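1. with the input below, show me the fold.
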Amino acid sequence: MSTPDRLIEATQELLWERGYVGTSPKAIQQRAGAGQGSMYHHFAGKPELALAAVLRTSAGMRETAGRLLDGPGPAYERIAAYLLREREVLRGCPVGRLTMDPDVVASEALRAPVDETIGWLRDRIAEVLQEGLDTGEFTPGLAPREVAATVVATVQGGYVLARASGSSAAFDSAVRGLLSLLGAHVAANRPV
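-> Coordinates of the predicted model:
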């Protein structure tokens, strides 16, 4: 792995663990196994490196979610695959956690890719739900945009509940509840 890639990866991990303020250039260098000269040779400073890390984390989230939401099968199964995928629940969402960092929220440059990624996810889930409506998989009356917002809110809120309780059970319960509600909208001729 190249030095810039090691620096970005180290910053991704540290942002997830410690947030922006807790991610010092020295900690990044130590985690990446890179010297100060290498870091500043490749990046103008911590803000530029943090932006590269946020962009890479956001791209990774889109790739993972896209693989599941764009996969084969009925809409309900694709949404369920996204909700039930393997996650490090107690660490929280690497993108969602950035929204709780005041320094990220205060920086338009750092906040923009986070907002765009969450918006992309909400839109993609709404598209999958609309596909399910269009094919008759879901009963009329399902509101794709609102349900998509609920899916995203359930996942992000599930992370918070799990971290607060120190157990992934709260996340799992929220996901099962949401799938139960969504399953109630599956047309009678379409098994869940």
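
2. all contacts plus neighbour counts: C-alpha atoms, from now on.
-> Will do.

3. and the helix or strand that contains Glu63, which residues are buried?
-> In this assignment (DSSP states H and E), Glu63 forms part of helix 46-69. Using 16 or more other CA atoms under 10 Å as the test for burial, helix 46-69 gives 46, 49-59, 61-62, 65-66, 68-69.

4. for Leu69, give its distance to Lys26.
-> According to CA to CA, to the nearest Å, Leu69 stands 39 Å off from Lys26.

5. can you check Ala162 too?
-> Ala162 is 31 Å from Lys26, by CA to CA.

6. swap in Ala184?
-> From Ala184 to Lys26 the distance is 52 Å (CA to CA).

7. name the nearest residue to Asp70, sequence neighbours excluded.
-> Arg78 (7.5 Å; CA to CA, 6 or more residues apart in numbering).

8. what number of residues lie near Asp172?
-> 18 (other CA atoms under 10 Å).

9. oh, I was asking about Asp103
-> Asp103 - counted by other CA under 10 Å - has 15 other residues nearby.

10. again, but for the one 4 residues further on
-> By the other CA under 10 Å criterion, the neighbourhood of Ser107 contains 11 residues.

11. with Leu83 instead?
-> Leu83 has 23 nearby residues by other CA under 10 Å.

12. residues contacting it?
-> Leu83 sits next to Val155, Val175 when contact means CA atoms under 8 Å, 6 or more residues apart in numbering.

13. let's see this one next to it:
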Amino acid sequence: MERNTRDNLINSAFEEIFTNGYQGASLTTILKNAKVHKGSMYHFFANKKELALVSIKEKIYEKFAIRYNTILQLDSNYLEAFVASLKDITQRDFNLGCPIASVIQEMSNLDEDFKALMQQIYQSFRKNIKDILDKAIEKKEMKECDTSKLALYIVSILEGAILSAKASGDVQDYVEVIEMLSTFILSYRL
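-> Reported below is the predicted structural model:
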């Protein structure tokens, strides 16, 4: 029961922050959607900020685990699986954009705790992609290259593609950018 209450708070907080930003997030709405009272929140978290930081961290890492660790569990075809993941438009919200970019843009200049967390998450995001590339090289599926730089390039293009689709309101912008990126990534295959 206690775990469910905490999970409900985490899920509700993440949705509220992803939808309205941290500064626009309503604690009342978070509690209402989690179906808990304020006292229950204070059992788990000192305040809204702590709830926000924990929810952002847990939910984004959960998304990473589903999206990228699944690929690392494969025995082969790492690049193909990664490209398929990039092309899967159901894994992203083009109306709200990328939660990482949204929080970084809103809070990094305003709060050191948010800035530190988002730097950690962003570095983890890049490392997940680097790990996939390294695994492809290790399994002789990909040419040797500087996977740190390539991961940075991929993350930058991916974030830009999500932003383009959000800005234009047209998912096709994302699809077209990812098609070009996919061709580039697959050019590294052996």
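
14. just the TM-score for the two chains, thanks.
-> Overlay of the two chains. TM-score (TM-score structural alignment, normalised by the length of structure 2): 0.85; 185 aligned residues with a CA RMSD of 2.1 Å.

15. returning to what we had before: more neighbours, Ala162 and Lys26 of structure 1?
-> Between Ala162 of structure 1 and Lys26, Ala162 has the larger neighbour count (other CA under 10 Å), namely 21 against 13.

16. ok, now which ones touch whatever residue of structure 2 lines up with that one?
-> If you follow Ala162 of structure 1 across to structure 2 using TM-score structural alignment, you land on Ala165. If you count contacts by CA under 8 Å, 6+ apart, Ala165 of structure 2 has them with Phe94, Val171, Gln172, Asp173, Tyr174.

17. what about 10 Å?
-> Residues near Ala165 of structure 2 by CA atoms under 10 Å, 6 or more residues apart in numbering: Asp93, Phe94, Asn95, Gly97, Val171, Gln172, Asp173, Tyr174, Val175, Val177.

18. distance of the residue nearest in space to the middle of structure 2 relative to Glu2 of structure 2?
-> The centroid of structure 2 falls nearest to Ile60 when counting by CA atoms, centre = their mean (4.9 Å). Applying CA to CA, the value for Ile60 of structure 2 to Glu2 of structure 2 is 22 Å.

19. how much space between the residue located most distally from the centre of structure 2 and Ser12 of structure 2?
-> Farthest-out residue of structure 2 from its mean C-alpha position, per CA atoms, centre = their mean: Gly39, at 30.1 Å. Using CA to CA, Gly39 of structure 2 is found at 16 Å from Ser12 of structure 2.

20. could you check the angle helix 46-69 makes with the longest helix seen in structure 1?
-> Counting residues, the longest helix in structure 1 under DSSP state H turns out to be helix 108-134. Interaxial angle, helix 108-134 of structure 1 versus helix 46-69 (axes from the mean of the first three to the mean of the last three CA atoms, to 10 degrees): 10 degrees.

21. by contact count, what packs against helix 108-134 of structure 1?
-> If you count contacts as 3 or more CA pairs under 10 Å, 6 or more residues apart in numbering; DSSP states H and E, helix 108-134 of structure 1 packs onto helix 46-69, helix 75-84, helix 102-106, helix 144-165.

22. for those helices, which one sits closest to Val128 of structure 1?
-> Within these, the stretch nearest Val128 of structure 1 is helix 75-84; the backing value is 5.7 Å (CA to CA).

23. and the closest one, how far from structure 2 on average?
-> For helix 75-84 of structure 1, the mean deviation from structure 2 after alignment is 2.2 Å (mean CA distance after the TM-score superposition for structure 1).

24. which part of structure 2 lines up with that helix?
-> Using TM-score structural alignment, helix 75-84 of structure 1 pairs with 78-87 in structure 2.
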